[in-house]
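Peer 1: requesting a structural model of the entry that follows:
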Amino acid sequence: MSFQFGSNCGDSSRTSTGISPIVSTDISSIGNEGSVTSYTKSPGGNMYYIPSSVGEIAIPFTHQVFESLDKGYKFYKDYGRLGGFSVQKTTEKRDDDGETILLKHYVCSREGFNDPKDDSGDKVVQRRQIASQRCGCKAKMVLKYMAGGQYFVFSFVELHNHPLASETGRQFFRVNREMNINLRNIVFDSSKVKIGCITSFSFAKELAGGYSNVGATLRDFRNFNRDLKTFVGENDGQMLIDKFKVNQENSKSFYFAYDVDSAGHLTKMFWADPIGRRYFELYGDAVSFDATFDTNKYNMIFAPFTGVDKHDKCVTFAACLLSQESIEDYTWAFDHFVKSKGRNPVVIITDQCTAMKKFPVKLGNPLCKETDFMEKMKNRIWSSNLEIHEFEEGWETIIKEFKLEGNKWLSDMYAIRSSWIPTYFRDGPMFGLLRTTSRSESENFFFGQFHKQGDNLYEFWIRFQTTMERQRNETARLDHESKCTTPTTIFTWYIKDDTADLFKRAIFYKFQEEIIRSCLDMQIKRMSEEVDGVTHLEISDVKVKDKIFKLIYEKISFGGGSAFDSFNPSQQYPGGYSSIAFA
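Peer 2: A predicted model of the protein is given here:
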């Protein structure tokens, strides 16, 4: 971009007040980005610069009339954008009533000088190292009020005492940067999925076709993100409550509750949307509750109520935020869960690892880390193949071996064993799918993709909504896949079509695996004679050593020649005992 420097004093459309007579001297010098620059020296040796690449129609002139101050400011700002300098508003003069602006100054952003900082005292002041842009530039445009509410150019100084920006450098001027609605949406929407400003700025660059076309800098992106957090500030709890109230007004099926402490701080919050409540009606017999996920700057515990759907995938029924893990807080959350759903689940299953983590705290590290106590206890607690009497006998043996008969905590845990030892509730429907810690870990990983510990509560809610949208979209995809595809079978079996219609794809393949296991891994060791339609079987599994599983096969007659074959396990069978019928 080229610039020409010279006096336009003879042009009636120009005013060069305060500038001494100059002699024009043209030379060529290579500036940044290879631009060619011309300059003019005054008799005192000062250099002055005039934009030369601006069309005549875009250059202000004295007595030029504008309909308003805003239009005049926009005109001068566009002139600066094309000419290579930034514009700012400065002094103004008003009439006696203080309403009407009589005189308004618009100047080059490099006008004036920075005030020197006084660091002469004993106290050392650390300051940011910021280069000063101000150099006393006199370029300006002054608008004056005229009858009818219009304004005219009262004074226009065209000469600058500093080099003007090249074409590639103009993008960094504040006048050429604006966080418009599109860029704001990019920052805001990116934050929903835990994408930071650097990545969102790079994404905006790709959309615009280059950094120079974005219309903002990375610092602008960061400042806007900071301003969003500042706007929310310490009112994020109230903003979230207000949002929930709006949701409840729009949908009576949206349920929420909250509690505050004596200082008015939010301590508990529970919510359940209509879709989550519908999921509970379908899959809510067994509910998993995991209160180990920390997702916000207040260290409130996020605890989702989770179930397993027809695709063997986790679905969220409801969720809560708790300030502490106490019996009172858990009771409050469970009470509102039942109130929102209208009934109790058959069972609520919590993370099994939590109980095990308490052993070293309650019993001491030497016992738990320097002996095989923990290994033996784990084998007795988490084995899915133990019978109730086997667990109880094993527990008693371990307690005696390590002389823990008088330990009150272990006695209390044993007294409530039916609520936390899997062998006591393994036969319930869906319980086997939920009892493993992998469900809890899967949910933590899933939510962790969207949340950050430094989030305020409103940011957390926005990202939680994104998480739910993804989870439910995946359910819709799996529904479509099950309706529009035919499962692949390893071999032909006569109930294939019926089971393919009955089960969704993931469950169908699990059922098929059980059929294969019954053929390859299981052996009938003993089968009794049929007596009154009942046959007793003893079965072994090659993957479970030294274990015999007992089954009862019963034919039930309904009259009219129809009969129903029933399998009942007298001991838990590890792989879907009914599949043995097809082996």
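Peer 1: C-alpha only now, for contacts and for neighbours.
Peer 2: Fine.
Peer 1: buried stuff in stretch 355-368?
Peer 2: 359, 368 (16 or more other CA atoms under 10 Å).
Peer 1: which SS class is the residue nearest the centre of the chain?
Peer 2: Most central in the chain under CA atoms, centre = their mean is F450, positioned 3.1 Å from the mean C-alpha point. Following DSSP: H, G, I helix; E, B strand; the rest coil, we place F450 in the coil state.
Peer 1: quick one more, to check against the first:
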Amino acid sequence: MTFSSEAEVTLYYMNYAQRMGFGMSKISSKNGDDGKKYFTLACSRAGKYVSTSKNLLKPNASIKTQCRARLNACICLDGRVVVTSVTLDHNHGLSPNKARYFRCNKNMGSHIKRKLEINDQAGINVSRNFRSMVVEANGYENLTFGEKDCRNYIDKVRRLRLGTGDAEAIQNYFVRMQKQNSQFYYVMDVDDDSRLRNVFWADARCRAAYEYFGEVVTFDTTYLTNKYDMPFAPFVGVNHHGQSVLLGCALLSKEDAKTFTWLFTTWLECMHGRAPNAIITDQDKAMKKAIEVVFPKARHRWCLWHLMKKVPEKFGKYSEYESIKELLHAAVYDSLSKSDFLERWEKMIECYALHDNEWLKGIFEERHRWVPVYVRDVFWAGMSTTQRSESMNSFFDGYVCSKTSLKQFVEQYDSALKDKIEKESKADFGSFNSVIACVSHFGFESQFQKSFTNAKFKEFQVEVSSMMYCHTSFEELVGYNSIFYVIESKKVYDKAKDVVFKVSYNEKDFEIQCTCCLFEFKGILCRHILCVLKLSGKTDLVPSHYIFSQWRKDIKRRHTVIKCGIDNLTGNVELQRVGKACDAFYEVASIDISTEEELLEVMNWIKDLKIKLTCKKNSPIIIEEVNSIQNQASRILDPIVARGKGRPPSKRKASIVDKIIKKKIAGKKTRSSQKRTSCQSSEEVILSL
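Peer 2: Next comes the predicted model:
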């Protein structure tokens, strides 16, 4: 037989092998003295078995049987391929039904690869990914690949995305990101041995969001994210919907003052030297020292929840624990003034003789960092804890766990951030497209309805609705300020309690202030001020400076129009072209094709187009994947496992994935232990008999 090319004869023999039920491979190729090229296509079971097992008692399986079935051909000088000899007999069984399992018959088309990559980035595991393709193909026998092939391809794609080494892969990723958007900012800190210590990065969207939401941030390092035990340290703010917004993040190798100083300085440079007005952290001396150096003018607040959760640990052994706890909570949460707090604190100390308690002494000296009555005169966006950072940490659950490598972490970080951005976009649309009805006829409620986002307007409506629990009375006139007392009926532990608040109102300059400091703390007018406005007959409008700009929906914020600085991890131009073509084909297929004639017309058109495109391909196109960035100054080594600070294990938060794995392992150990105990008991009974 004669063929026009080597590829044609190879395809012919492959189809023959598939119909007969054996695999094929090219086993030799050489140039002859006559100028011709000779090659051999043979059964995949040709050749002699050579053991590669290190254990002679456990030999590896082999397919080699020295089968002589083959096809010999030569490429003539004019380009024609002539078959010189053929051996058809095999020394083993053939099975056409099993031919799809041979490697030569496995083929994964570009559209399949595209679907695998998309589903992988969406977080769909390979098993479900493959099962969906089985259903689509109407059975395993109709697929030209298996689940293992899908798994191998996904592993290969992930390696191509970020390279081989963790540190080097992150560096390559950051360089690519900066090429896409010059506003992408990153710093990699290495030690004297060129080993990665710390890394910080913030994309263009984070930097733009800081312009609007950088007045107050929370910072927390209590979440482990990777196999190097490097804590994930996000800077988190609050956007106009009250949602957490990422303002930069880091992976740290240590948690000492030097490392935090480096991080805060780097973050400040990233944000063009604009420091936050307020920052919330946990009770950490290293953080405190670094903040005093880098952000000397910022108000530093300790997380109230982290501090108060230590109460059982510090006083659990006291016989009067419940009473001490009740008095401490009353002093912290119920004090309306500094003098009130000091009075309650002294009462607790005197009553239970706690003068020598070192922990109480320490937190009392730093009371301006955590007691609500000492910090509520500053805008904190309604936050008193690092819950925002922790919620951002928990947001990454399902994407990362303690076994995640650094290069996997960067990849999953992008996926989680996309989800976060989509939620903000949905909230923007909700505030743009819908209006929450007012619950009163007051003009100021309608004013805030038009100005605030839906989420923040709901919070304002809570204050409007709670006016019914308040009773307002005029007390006195001091200069231009009218003093009002507002008595609010609060429900505490199923008991009604009256609490008195003092409101100062300068009607001339329209300046109004309440001792609860809700507006200063949260940016929303409190119910007590609203009651005074109602009593004064000023229910139409309030000055614009009482409509806090951070909660407004009518401001065009730059970060919402910046394309998210997330790397296109697909990165394969060929697959992108295939994707566009598939979308177009799906659109054609979705048109109502009601008759067999219409279907035949479409199929013939696709067949003609396929022939036309195939004829244009004179030579195979090789798509090269860029594995690394060239001309790097130096190679950065992977980090060493980070050492902890010696704090209790409960300090660290584990991801949901880690918790599930730990629970399963514990369950297996328990069952195996019970099984051993049962066996031992049975043996004892038998021996006694």
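Peer 1: just give me the match in structure 2 for the residue nearest to the centre of structure 1.
Peer 2: For F450 of structure 1, the aligned residue in structure 2 is Y399 (criterion: TM-score structural alignment).
Peer 1: any idea how far that match is from R70 of structure 2?
Peer 2: 50 Å (CA to CA, to the nearest Å).
Peer 1: ditto for W267 of structure 2
Peer 2: Taken as CA to CA, the span from W267 of structure 2 to R70 of structure 2 is 67 Å.
Peer 1: mind listing what A291 of structure 1 touches?
Peer 2: Contacts for A291 of structure 1 (CA atoms under 8 Å, 6 or more residues apart in numbering) come out as 301-304, 325.
Peer 1: let's see that with 10 Å instead.
Peer 2: When contacts are counted by CA atoms under 10 Å, 6 or more residues apart in numbering, A291 of structure 1 touches 301-305, 319-322, 324-325, 330, 350-351, 354, 440, 444.
Peer 1: kindly report the same for T397 of structure 1.
Peer 2: 391, 403.
Peer 1: so it, which of the three states?
Peer 2: Secondary structure of T397 of structure 1, reduced to three states by three-state DSSP: helix.
Peer 1: determine the longest helix present in structure 2.
Peer 2: Scanning structure 2 for the helix with the most residues, using DSSP state H, yields helix 656-688.
Peer 1: buried set for that one?
Peer 2: 656-658.
Peer 1: same question for stretch 34-43 of structure 2.
Peer 2: For stretch 34-43 of structure 2, the neighbour count (16+ other CA under 10 Å) marks 37-43 as buried.
Peer 1: for stretch 81-97 of structure 2, same thing?
Peer 2: For stretch 81-97 of structure 2, the buried set under the neighbour-count rule, 16+ other CA under 10 Å, comprises 81-83, 90, 94.
Peer 1: what does stretch 70-88 of structure 1 give?
Peer 2: Buried positions in stretch 70-88 of structure 1, judged by neighbour count with 16+ other CA under 10 Å: 72-73, 75-88.
Peer 1: how far off centre is stretch 540-551 of structure 1?
Peer 2: The chain centroid and the centroid of stretch 540-551 of structure 1 are separated by 46 Å, computed with CA atoms, centre = their mean, to the nearest Å.
Peer 1: ok, now stretch 158-178 of structure 1?
Peer 2: Mean-position distance between stretch 158-178 of structure 1 and its chain equals 38 Å (CA atoms, centre = their mean).
Peer 1: swap in stretch 300-313 of structure 1?
Peer 2: For stretch 300-313 of structure 1, the distance from its own C-alpha centre to the chain's C-alpha centre is 17 Å (CA atoms, centre = their mean).
Peer 1: swap in stretch 96-115 of structure 1?
Peer 2: Taking the mean C-alpha point of stretch 96-115 of structure 1 and that of its whole chain, the gap between them comes to 45 Å (CA atoms, centre = their mean).
Peer 1: show me which residues of stretch 436-447 of structure 1 are buried.
Peer 2: Neighbour-count burial for stretch 436-447 of structure 1, counted by 16+ other CA under 10 Å, picks out 436, 439-440, 443-444, 447.
Peer 1: among those residues, list the two that are farthest apart in space.
Peer 2: T436 and F447 (18.2 Å; CA to CA).
Peer 1: just give me the closest of the buried residues of stretch 436-447 of structure 1 to I515 of structure 1.
Peer 2: Taking CA to CA as the measure, T436 is the one of the buried residues of stretch 436-447 of structure 1 closest to I515 of structure 1, at 22.7 Å.
Peer 1: ok, back up a step: ok, so of the buried residues of helix 656-688 of structure 2, who is nearest V464 of structure 2?
Peer 2: Taking those together and measuring to V464 of structure 2 by CA to CA, the closest member is I656, at 39.3 Å.
Peer 1: how far away is the closest one from L116 of structure 2?
Peer 2: Taken as CA to CA, the spacing of I656 of structure 2 relative to L116 of structure 2 amounts to 25 Å.
Peer 1: hmm, back to that, so which of the buried residues of stretch 436-447 of structure 1 sit within helices?
Peer 2: Filtering the buried residues of stretch 436-447 of structure 1 for membership in helices, criterion DSSP H, returns 439-440, 443-444, 447.
Peer 1: need those in JSON lines with distance to R170 of structure 1, can you?
Peer 2: Shown next, in JSON lines, are those (distance: CA to CA, whole Å):
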{"residue": "R439", "distance to R170 of structure 1": "54"}
{"residue": "S440", "distance to R170 of structure 1": "53"}
{"residue": "E443", "distance to R170 of structure 1": "49"}
{"residue": "N444", "distance to R170 of structure 1": "47"}
{"residue": "F447", "distance to R170 of structure 1": "43"}
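Peer 1: could you give the angle of the longest helix of structure 2 to helix 387-395?
Peer 2: Between helix 656-688 of structure 2 and helix 387-395, the angle formed by their directions is 60 degrees, by axes from the mean of the first three to the mean of the last three CA atoms, to 10 degrees.
Peer 1: now do the biggest strand by length in structure 1: which elements does it pack against?
Peer 2: Looking across structure 1 with DSSP state E, the single longest strand is strand 544-559. Taking 3 or more CA pairs under 10 Å, 6 or more residues apart in numbering; DSSP states H and E as the contact definition, the neighbouring helices and strands of strand 544-559 of structure 1 are strand 522-527, strand 534-541, strand 562-569.
Peer 1: how about 7 Å then?
Peer 2: Packed against strand 544-559 of structure 1 by the contact rule (3 or more CA pairs under 7 Å, 6 or more residues apart in numbering; DSSP states H and E) you find strand 534-541, strand 562-569.
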